[in-house]
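> just coords:
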């Protein structure tokens, strides 16, 4: 397969539906450094950096609408909500809470340089601080997922709820422990203030994308796509 056909999942399907509503074409590219993106002293990584450098026009993923990011790029309204969750493999039946994991000596894996790491290290909630103190950063989620699934170590991987639910439905030995650590929205990011001319006038790109998201919410397209990609198998 080539082009967009190389990709499958909720996001590509959602983008296809958006093209029907907006009459646009798109080309999917994977972010080069495998990061969502943060900015430090003007240097921005991940998808956020590629947007700012003009290497991409939109960033579409389970990209958290975070306080620092909205000062750098524009976001649409959330197309999905979620939060940071904890995923473990073959847990003891008595391990049901994050406190249980900490008491039994579990350490935690988290993708470095993203909003999840920043959230944990800046949170003043006691359980979040304890997790942050036993945190090991990894390059990407798949690295942590493979370790949790195959290594037999006392480790848990932190993941967005959508990612955790998908893998827990594919591998019945995996379990999401406790409730999400926070509540966030996932939005589409773009450079600030960009606009396009249409047959109906000049619109900010964010407004057009918000229109498409609302349309997909009203006609249940987003709900149907979630049911397709997060089936309950276990």
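Everything's here; your move. If you're wondering where the values come from, they're calculated on a predicted model, not measured in any experiment.
> every contact and neighbour count from this point should use C-alpha atoms.
OK.
> can you pull out the helices in this protein?
Secondary structure of the chain (DSSP state H): helices at 10-22, 46-52, 67-70, 98-103, 115-122, 126-133, 141-150, 161-170, 205-218, 221-229.
> could I get those helices as TSV with mean neighbour count and distance to residue 40?
Formatted as TSV, the helices of the chain follow (neighbours: other C-alpha atoms under 10 Å; distance: least, C-alpha to C-alpha, whole Å):
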stretch	mean neighbour count	distance to residue 40
helix 10-22	16	28
helix 46-52	22	11
helix 67-70	12	10
helix 98-103	17	31
helix 115-122	18	12
helix 126-133	16	20
helix 141-150	17	22
helix 161-170	18	27
helix 205-218	18	25
helix 221-229	15	34
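> would you reformat these as CSV and include distance to residue 88?
Below are the helices of the chain laid out as CSV (distance: least, C-alpha to C-alpha, whole Å):
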stretch, distance to residue 88
helix 10-22, 23
helix 46-52, 27
helix 67-70, 29
helix 98-103, 9
helix 115-122, 17
helix 126-133, 14
helix 141-150, 6
helix 161-170, 9
helix 205-218, 32
helix 221-229, 21
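> out of those helices, flag the one nearest residue 177.
Comparing the helices of the chain against residue 177 with C-alpha to C-alpha, the closest turns out to be helix 98-103 (6.6 Å).
> please name every helix or strand in contact with that closest one.
Counting contacts by 3 or more C-alpha pairs under 8 Å, 6 or more residues apart in numbering; DSSP states H and E, helix 98-103 packs against helix 126-133.
> give the contact list for residue 203.
Residues counted as contacts of residue 203 (C-alpha atoms under 8 Å, 6 or more residues apart in numbering) are 195-197.
> can you count the residues close to residue 160?
For residue 160, the count of nearby residues is 24 (other C-alpha atoms under 10 Å).
> before we move on, what about residue 89?
Neighbourhood size, residue 89 [other C-alpha under 10 Å]: 24.
> and the contacts of residue 203, which is closest to residue 86?
residue 195 (39.1 Å).
> thinking again about what came up before, most neighbours among the contacts of residue 203, which one?
Greatest neighbour count in the contacts of residue 203, by other C-alpha under 10 Å, goes to residue 195: 14 neighbours.
> second one coming, line it up with the first:
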């Protein structure tokens, strides 16, 4: 297991390993611009030392991760899902894209969609507006979301709408599937803006680094 956290309060982060003293780990530091990052590589096999308390290694690791998240850690992101919606004034159509492809869900199927989203470390959206449709059933989505418009606005002062960016890239975003494909293309890559080009940060960075 690999964890990461914005290194604002080292003592609080290290509380994890003082409480879970049976777990073997190594730490190393990194940075993104002025954001300090602490990484922890945790030996999965060391959780077997806790089998007198937990019925399985997986349950021990799950409890460990839950406590880690309370202290500000997160699993190092290796997977993401792209999410967007289409609203015609009467009905909602939501879409997600993963490595398995694009899937669409009606408003009555959102819980099924969220179950598929929840297994991924990051939820990628262009605008945070679309998160409002699932916050009631997926309250932790804010803490997992890579919001492209927010990142652009943080770096440049403002963000155009997706359609304007698509025109600069000469890409069609007339359908929900096209929007999902284009949003995926932007992740961690160079985005063309009216004022020039901007390199978007890696999706693997702690979200706190994108907000600093």
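Received, thanks. Owing to the predicted nature of the structure, the values given are computational and were not obtained by experimental measurement.
> TM-score of the superposition?
Here the superposed chains carry a TM-score of 0.30, computed using TM-score structural alignment, normalised by the length of structure 2; 115 aligned residues with a C-alpha RMSD of 5.9 Å.
> that older thread, show me the one of the helices of structure 1 that comes nearest residue 81 of structure 1.
When those are ranked by proximity to residue 81 of structure 1 (C-alpha to C-alpha), helix 161-170 comes first, at 8.7 Å.
> run the angle between that closest one and helix 221-229 for me.
Computed by axes from the mean of the first three to the mean of the last three C-alpha atoms, to 10 degrees, the angle separating helix 161-170 of structure 1 from helix 221-229 equals 30 degrees.
> on contacts alone, who are the packing partners of helix 161-170 of structure 1?
Using 3+ C-alpha pairs under 8 Å, 6+ apart, the elements in contact with helix 161-170 of structure 1 are strand 84-89, strand 174-177.
> need the contact list for residue 226 of structure 1.
By C-alpha under 8 Å, 6+ apart, the residues touching residue 226 of structure 1 are residue 10.
> against residue 216 of structure 1, how distant is it?
The gap separating residue 226 of structure 1 from residue 216 of structure 1 is 12 Å, by C-alpha to C-alpha, to the nearest Å.
> ok so, going back, take the helices and strands packed on helix 161-170 of structure 1 and lay them out in TSV including distance to residue 17 of structure 1.
Converted to TSV, those look like this (distance: least, C-alpha to C-alpha, whole Å):
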stretch	distance to residue 17 of structure 1
strand 84-89	27
strand 174-177	30
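> which of the ones you listed is buried the deepest?
strand 84-89 (a mean of 25; mean count of other C-alpha atoms under 10 Å).
> show me what that one packs onto, helices and strands only.
If contacts are counted by 3+ C-alpha pairs under 8 Å, 6+ apart, strand 84-89 of structure 1 sits against helix 141-150, strand 155-160, helix 161-170, strand 174-177.
> residue 49 of structure 1: which of those is closest?
Evaluated with C-alpha to C-alpha, those place helix 141-150 nearest to residue 49 of structure 1, the distance being 19.3 Å.
> what's the angle from the closest one to strand 155-160?
Going by the same axes, to 10 degrees, helix 141-150 of structure 1 makes 140 degrees with strand 155-160.
> I'd like to know which elements helix 141-150 of structure 1 is packed against.
Counting contacts by 3+ C-alpha pairs under 8 Å, 6+ apart, helix 141-150 of structure 1 is packed against strand 84-89, strand 107-111, strand 155-160.
> now those in JSON lines, with distance to residue 146 of structure 1?
As requested, those are exported to JSON lines (distance: least, C-alpha to C-alpha, whole Å):
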{"stretch": "strand 84-89", "distance to residue 146 of structure 1": "10"}
{"stretch": "strand 107-111", "distance to residue 146 of structure 1": "11"}
{"stretch": "strand 155-160", "distance to residue 146 of structure 1": "10"}
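> between those, which gets nearest to residue 75 of structure 1?
Across these, closest to residue 75 of structure 1 is strand 155-160 (C-alpha to C-alpha), at 18.2 Å.
> remind me what the closest one packs against, helices and strands.
For strand 155-160 of structure 1, the contact count by 3+ C-alpha pairs under 8 Å, 6+ apart identifies strand 84-89, strand 107-111, helix 141-150 as packing neighbours.
> the second one vs helix 115-122, what angle?
Angular relation of strand 107-111 of structure 1 and helix 115-122 on a 0 to 180 degree scale: 130 degrees, by the same axes, to 10 degrees.
> any buried residues in strand 107-111 of structure 1, and which?
For strand 107-111 of structure 1, burial by neighbour count (16 or more other C-alpha atoms under 10 Å) applies to 107-111.
> which one of those is nearest residue 122 of structure 1?
For the buried residues of strand 107-111 of structure 1, the nearest to residue 122 of structure 1 is residue 110 (14.5 Å; C-alpha to C-alpha).
> look up how far residue 109 of structure 1 lies from the closest residue to the closest one other than its chain neighbours.
The spatial neighbour of residue 110 of structure 1 that comes closest, neighbours along the chain excluded (C-alpha to C-alpha, 6 or more residues apart in numbering), is residue 137 at 4.9 Å. Taking C-alpha to C-alpha as the measure, residue 137 of structure 1 falls 6 Å from residue 109 of structure 1.
> shared neighbours of those two, anything?
When contacts are counted by C-alpha under 8 Å, 6+ apart, the set common to residue 137 of structure 1 and residue 109 is empty.
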